[in-house]
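Participant: my questions are about this predicted structure, shown below with the sequence.
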Amino acid sequence: MHRLLATEAALAGLTAALEQAKAAKLDRPAPTLVERTDLDRLLPAGAVHQGLVLDAAPLPEVDLGDIIREGSLKDGDLVVLLDQVTDPHNVGAILRSASAFGASAVVLPDRNAPEMTGTLAKSASGAAEVVPLVRVVNLSRSLTELREAGYLCVGLDESGGKTLAQLPFPNRVALVLGAEGSGLRRLTMERCDEIARLPTSGPIGSLNVSNAAAVALYELARLR
């Protein structure tokens, strides 16, 4: 964290947090008082800053191999993989659900996936700082690596013959979700051990991908 820029009004609301940081002897940059127009000029058009801007270094990159090694030390690991989910709001919301239900990482392909932007981070509501967003060159190859490491790779798709509750779950699980509309790609589905569905019914049988992720992660947490 390099600089914290704040308007007078925003800084007043931050007093308690700054006092807590000082009492805990945290090494943080002292706030710099600025006008709201200064922040508007500094940030991209349409950015929502609420009078506070932190100039920070990018989050450290995490490799899938690191996640697999750490998962081998846990009693029950869960990883989420996203196949061409391009909306940063959806990815941010999935990160938030992943954090809430104990997933250790969210994995994205390098291509056809959003960058870590302010929009994505805001949608994640703090989860981007605690759940690694892992980027891989080839999602199918990553599924193979996870399977070889003992993960049950479960693709979520309406074509699944079983619901998540009907599957036997081992110690480690990789949940795979596809883009809305197109769903999981054929090669991705072929790399999964199981294709499961949610027990939806009615005239609208599908959910937004971030909602589907939240429901599936809850179900996996309940089953495990």
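Facilitator: Ah, there it is.

Participant: from here on, just use CA atoms for contacts and neighbour counts.
Facilitator: Will do.

Participant: ok, which stretches of the chain are strands?
Facilitator: Along the chain, the segments classed as strands by DSSP state E run 3-6, 31-33, 52-55, 77-83, 105-109, 133-136, 151-156, 162-163, 172-178, 194-197.

Participant: tally of neighbours for residue 204?
Facilitator: Neighbours of residue 204 under the rule other CA atoms under 10 Å: 7.

Participant: how close does it get to residue 158?
Facilitator: 12 Å (CA to CA, to the nearest Å).

Participant: of the strands of the chain, which approaches residue 40 most closely?
Facilitator: Using CA to CA as the measure, strand 52-55 is the one of the strands of the chain that comes nearest residue 40, at 10.2 Å.

Participant: included below, for side-by-side comparison, is a second structure:
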Amino acid sequence: MSTGRDRTWLTRYHKERRKNILAGPGPHEFVLVLDQLKAGFNVPKIFRSAEAFGAAAVHLINIGPFDPAPAKGSFRKVPAVFHEDFGACYQLLSDQGYRFFQLRADAETPLYEVDFPARSAFIFGHEEFGFSFGQDSYADIEPLAIPQFGSIHCLNVSNAATIAMYEYVRQFN
């Protein structure tokens, strides 16, 4: 049973999603691909960082409604592209000339060792279940890691996305 609070954020989501169709790309060509993330807190936080770093768009794969309040208005400013599966997103971005980077804690190549092309697509998976696709099906996706030195080798996905965006922007400014 939904509560009044649930209905409030759901109403806000639909209102903000309608406004999102007017969103324009930021000054950079990179995009984020959010692959089946939990719709809760992380998705709007990623929109907030995407707006701050000037992302061209955020692609959402099989992600349902979320409370846009933590995005602080960024959900209406950064174009959101919704997909039901990764294959459709991959094909669209491939046709547009994007190079793909998958952020993984177990990757051997550190994020800072790659010279990113202007059209970079950063893919982030579900924190518990990972990615919805097999790496073997997409051999051109380059796995990258954010070096970590603590005992927990997994950053919160919104923090990892922010670090990847920062590194991209650092290289282009």
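Facilitator: Arrived safely. These numbers come from a predicted model, not from an experiment.

Participant: and the TM-score between them?
Facilitator: Remark: TM-score between the superposed chains equals 0.80 [TM-score structural alignment, normalised by the length of structure 2]; 165 aligned residues with a CA RMSD of 3.0 Å.

Participant: just put the strands of structure 1 in JSON lines and tack on distance to residue 125 of structure 1.
Facilitator: Supplementary listing: these in JSON lines, determined by distance: least, CA to CA, whole Å:
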{"stretch": "strand 3-6", "distance to residue 125 of structure 1": "19"}
{"stretch": "strand 31-33", "distance to residue 125 of structure 1": "22"}
{"stretch": "strand 52-55", "distance to residue 125 of structure 1": "15"}
{"stretch": "strand 77-83", "distance to residue 125 of structure 1": "18"}
{"stretch": "strand 105-109", "distance to residue 125 of structure 1": "15"}
{"stretch": "strand 133-136", "distance to residue 125 of structure 1": "14"}
{"stretch": "strand 151-156", "distance to residue 125 of structure 1": "25"}
{"stretch": "strand 162-163", "distance to residue 125 of structure 1": "30"}
{"stretch": "strand 172-178", "distance to residue 125 of structure 1": "21"}
{"stretch": "strand 194-197", "distance to residue 125 of structure 1": "27"}
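
Participant: now these in a markdown table, with mean neighbour count and distance to residue 66 of structure 1?
Facilitator: A markdown table is the format used below for the strands of structure 1 (neighbours: other CA atoms under 10 Å; distance: least, CA to CA, whole Å):
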| stretch | mean neighbour count | distance to residue 66 of structure 1 |
| --- | --- | --- |
| strand 3-6 | 20 | 30 |
| strand 31-33 | 15 | 35 |
| strand 52-55 | 16 | 27 |
| strand 77-83 | 23 | 12 |
| strand 105-109 | 24 | 10 |
| strand 133-136 | 20 | 10 |
| strand 151-156 | 25 | 14 |
| strand 162-163 | 16 | 30 |
| strand 172-178 | 24 | 15 |
| strand 194-197 | 21 | 24 |
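
Participant: among those, which comes closest to residue 16 of structure 1?
Facilitator: Across those, the minimum distance to residue 16 of structure 1, taken as CA to CA, is reached by strand 31-33, at 13.4 Å.

Participant: which bit of structure 2 covers that closest one?
Facilitator: With the alignment judged by TM-score structural alignment, no segment of structure 2 is matched to strand 31-33 of structure 1.

Participant: give me the contacts around that strand.
Facilitator: Contacts with strand 31-33 of structure 1, where a contact means CA atoms under 8 Å, 6 or more residues apart in numbering, come from 3, 4, 5, 6, 7, 8, 11.

Participant: the fifth one corresponds to which position in structure 2?
Facilitator: Yep, that's residue 7 of structure 1 we're talking about. Using TM-score structural alignment as the criterion, residue 7 of structure 1 maps onto no position in structure 2.

Participant: that older thread, so for residue 17 of structure 1, which of the strands of structure 1 sits nearest?
Facilitator: Counting by CA to CA, residue 17 of structure 1 lies closest to strand 31-33 out of the strands of structure 1; the figure is 12.0 Å.

Participant: whatever residue of structure 2 lines up with residue 147 of structure 1 - how many residues pack around it?
Facilitator: The equivalent of residue 147 of structure 1 in structure 2 is residue 94 (alignment by TM-score structural alignment). The local packing count at residue 94 of structure 2 equals 14, with neighbours defined by other CA under 10 Å.

Participant: what do you get for residue 138 of structure 2?
Facilitator: 12.

Participant: aligned against structure 1, show me the partner of residue 42 of structure 2.
Facilitator: The equivalent of residue 42 of structure 2 in structure 1 is residue 90 (alignment by TM-score structural alignment).

Participant: tell me which residue is most central in structure 1.
Facilitator: Centroid check for structure 1 by CA atoms, centre = their mean gives residue 95 as the closest residue, at 2.3 Å.

Participant: the counterpart of residue 207 of structure 1 in structure 2 and residue 58 of structure 2, how far apart?
Facilitator: Taking TM-score structural alignment, the alignment pairs residue 207 of structure 1 with residue 155 from structure 2. When distances are taken as CA to CA, residue 155 of structure 2 and residue 58 of structure 2 turn out to be 20 Å apart.

Participant: please apply the same query to residue 9 of structure 2.
Facilitator: Noted for residue 9 of structure 2: a distance of 20 Å to residue 58 of structure 2, by CA to CA.
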